[in-house]
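Trainee: Provide a 3D model corresponding to the input given below.
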Amino acid sequence: MSTDLRLLSADGLDAHRDGLAALLLDAVADGASVGFLAAATRQEAAAWWASLRPSVADGSRLLWVARDGAGRVLGTVALVRESKPNGRHRAELVKLLVHRDARGAGLGRRLLTHAEDAARAAGLTLLLLDTQAGSPAEHLYRTAGWTPFGTVPGHAATPDGVLADTAHYYKQLRP
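Mentor: A predicted model of the protein is given here:
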């Protein structure tokens, strides 16, 4: 499956908001602990993406979207840069999502690698992320060279409301 990967501007975020909302709801329906419960609506998901507009506009959040040839959103990933002076060398990798229809073709790894390369190009030397402990995402992060550094028990609820552990990872970037 061929995909187009692009960095979104604030206007691009607006243009892709419905597709991003559908992607987020697909992840939630598949059980991903990504901040939303199973009862989340399309309007709530779209409003959450809209709330990111200021951080995308000011460049503190770099947000990429992967689309198929028909323009359907199949994946996304973002880097949120630290704004405090003592942490400007790092960012958090957030919302790496791949639609169920596009899984198994390497899109998640492509998004991850793209975000890491962009972080390097921006002069960042440290990336952080968290994910549900025991999730398939952990395999991706470990095989991509990320290092686990702790687990918080009962940190976040799964879409069905059950508290789950969250695993934290970091990756030191080399130029």
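Trainee: contacts, neighbours, all on C-alpha from now
Mentor: Noted.
Trainee: So for the helix ranked longest in the chain, what gets flagged as buried?
Mentor: In the chain, assigned by DSSP state H, the helix with the most residues is helix 10-29. Of all the residues in helix 10-29, those buried under the rule 16 or more other CA atoms under 10 Å are 10, 12-14, 16-29.
Trainee: I have a second one here; can you model it like the first so I can compare?
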Amino acid sequence: MIDDVTIRRIGPKEAAAYTEALADVLVDCVQGGASVSFMLPLSHEKAVTFWRGIAEGVARGERAVLVAEDRDGQILGTVQLILLQPENQPHRADVAKMLVSRKSRRRGIAQRLMAAVEEVAREEGKTVLVLDTVTGGDAERLYQRSGWQRVGVVPKYALMPDGAFCGTTFYFKHV
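Mentor: Next up is the predicted model:
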């Protein structure tokens, strides 16, 4: 049931205050095999440092962070919109770090996060969104169901958290 989950954009103060909770989600996802720029073992401390940097980016207006939280305020998932782009691409943004804790999956949270991040993009005047994901992973089905267009695959683009190579599939969407 997703009626008890709220999706919202957080501001700079909340982004800074939520670094511990966001780090918990990141560590959980990486431990579950998510290829999201980190290798195993991912320490909580390293994850907190990452989220502190993201909070600074939110404060500078370079990123938007959205969270999915339950009625008790526990963060179940998150997604980012990278707003800062080169000057010849002011209409574009990147979707990054789509994370839903393993215990919260299969509840429609990721789909709701994606719809919300697209709405934030429109509010920010962004009309072209791009993202990348592990080729063959569960997220590909989500993005395809949500109307994202597949651009192509780069084999051996990144590493899985355990060190194995993985292909990366690139997607775009006009919003």
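Trainee: tm score of chain vs chain?
Mentor: TM-score for the superposed pair, counting by TM-score structural alignment, normalised by the length of the first structure: 0.95. Supporting figures: 173 aligned residues with a CA RMSD of 1.1 Å.
Trainee: before we move on, the earlier item: on average, how far is the longest helix of the first structure from the matching bit in the second structure?
Mentor: Compared with the second structure after fitting, helix 10-29 of the first structure has a mean deviation of 0.9 Å; criterion: mean CA distance after the TM-score superposition for the first structure.
Trainee: now stretch 43-50 of the first structure
Mentor: Stretch 43-50 of the first structure sits 0.5 Å off on average (mean CA distance after the TM-score superposition for the first structure).
Trainee: Which stretch of the second structure lines up against that stretch?
Mentor: Aligned using TM-score structural alignment, stretch 43-50 of the first structure spans residues 45-52 in the second structure.
Trainee: buried residues in that stretch?
Mentor: For stretch 45-52 of the second structure, a neighbour-count test (16+ other CA under 10 Å) marks 47-48, 51-52 as buried.
Trainee: Include secondary structure and distance to Gly137 of the second structure when you put those residues into JSON lines, please.
Mentor: Output for the buried residues of stretch 45-52 of the second structure, formatted as JSON lines (DSSP: H, G, I helix; E, B strand; the rest coil; distance: CA to CA, whole Å):
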{"residue": "Ala47", "secondary structure": "helix", "distance to Gly137 of the second structure": "23"}
{"residue": "Val48", "secondary structure": "helix", "distance to Gly137 of the second structure": "26"}
{"residue": "Trp51", "secondary structure": "helix", "distance to Gly137 of the second structure": "24"}
{"residue": "Arg52", "secondary structure": "helix", "distance to Gly137 of the second structure": "28"}
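Trainee: start to end distance for stretch 50-58 of the first structure?
Mentor: End-to-end distance for stretch 50-58 of the first structure, by CA to CA, to the nearest Å: 14 Å.
Trainee: Quick one: distance of it to the chain centre.
Mentor: Between the centre of stretch 50-58 of the first structure and the centre of its chain there are 15 Å (CA atoms, centre = their mean, to the nearest Å).
Trainee: contacting residues around that stretch?
Mentor: Applying CA atoms under 8 Å, 6 or more residues apart in numbering, the contact partners of stretch 50-58 of the first structure are 8-10, 13-14, 17, 61-63.
Trainee: For the buried residues of stretch 45-52 of the second structure, give me CSV that also has distance to Asp138 of the second structure.
Mentor: Shown next, in CSV, are those (distance: CA to CA, whole Å):
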residue, distance to Asp138 of the second structure
Ala47, 23
Val48, 26
Trp51, 24
Arg52, 28
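Trainee: between those, which is nearest Val79 of the second structure?
Mentor: Trp51 (12.1 Å; CA to CA).
Trainee: what about Tyr157 of the second structure, neighbour count?
Mentor: Using other CA atoms under 10 Å, Tyr157 of the second structure is surrounded by 13 other residues.
Trainee: In the first structure, which residue range corresponds to stretch 121-141 of the second structure?
Mentor: Under the criterion TM-score structural alignment, stretch 121-141 of the second structure matches residues 119-139.
Trainee: Please, where are all the helices along the second structure?
Mentor: In the second structure, the helices defined using DSSP H lie at 12-17, 19-31, 44-59, 109-123, 138-145.
Trainee: so which of the ones you listed gets nearest Glu69 of the second structure?
Mentor: Minimum separation from Glu69 of the second structure across those (CA to CA) falls at helix 109-123, 9.5 Å.
Trainee: Now the spatially most central residue of the first structure: closest residue in space that isn't a chain neighbour?
Mentor: With distances taken as CA atoms, centre = their mean, Lys95 lies nearest the centre of the first structure, 1.9 Å away. Once flanking residues are discounted, Lys95 of the first structure sits nearest to Val77: 5.3 Å by CA to CA, 6 or more residues apart in numbering.
Trainee: In contact with that neighbour: list those residues for me.
Mentor: For Val77 of the first structure, the contacting residues are 63-65, 93-97, 111-112, 115, by CA under 8 Å, 6+ apart.
Trainee: what lines up against it once you look at the second structure?
Mentor: By TM-score structural alignment, Val77 of the first structure lines up with Val79 in the second structure.
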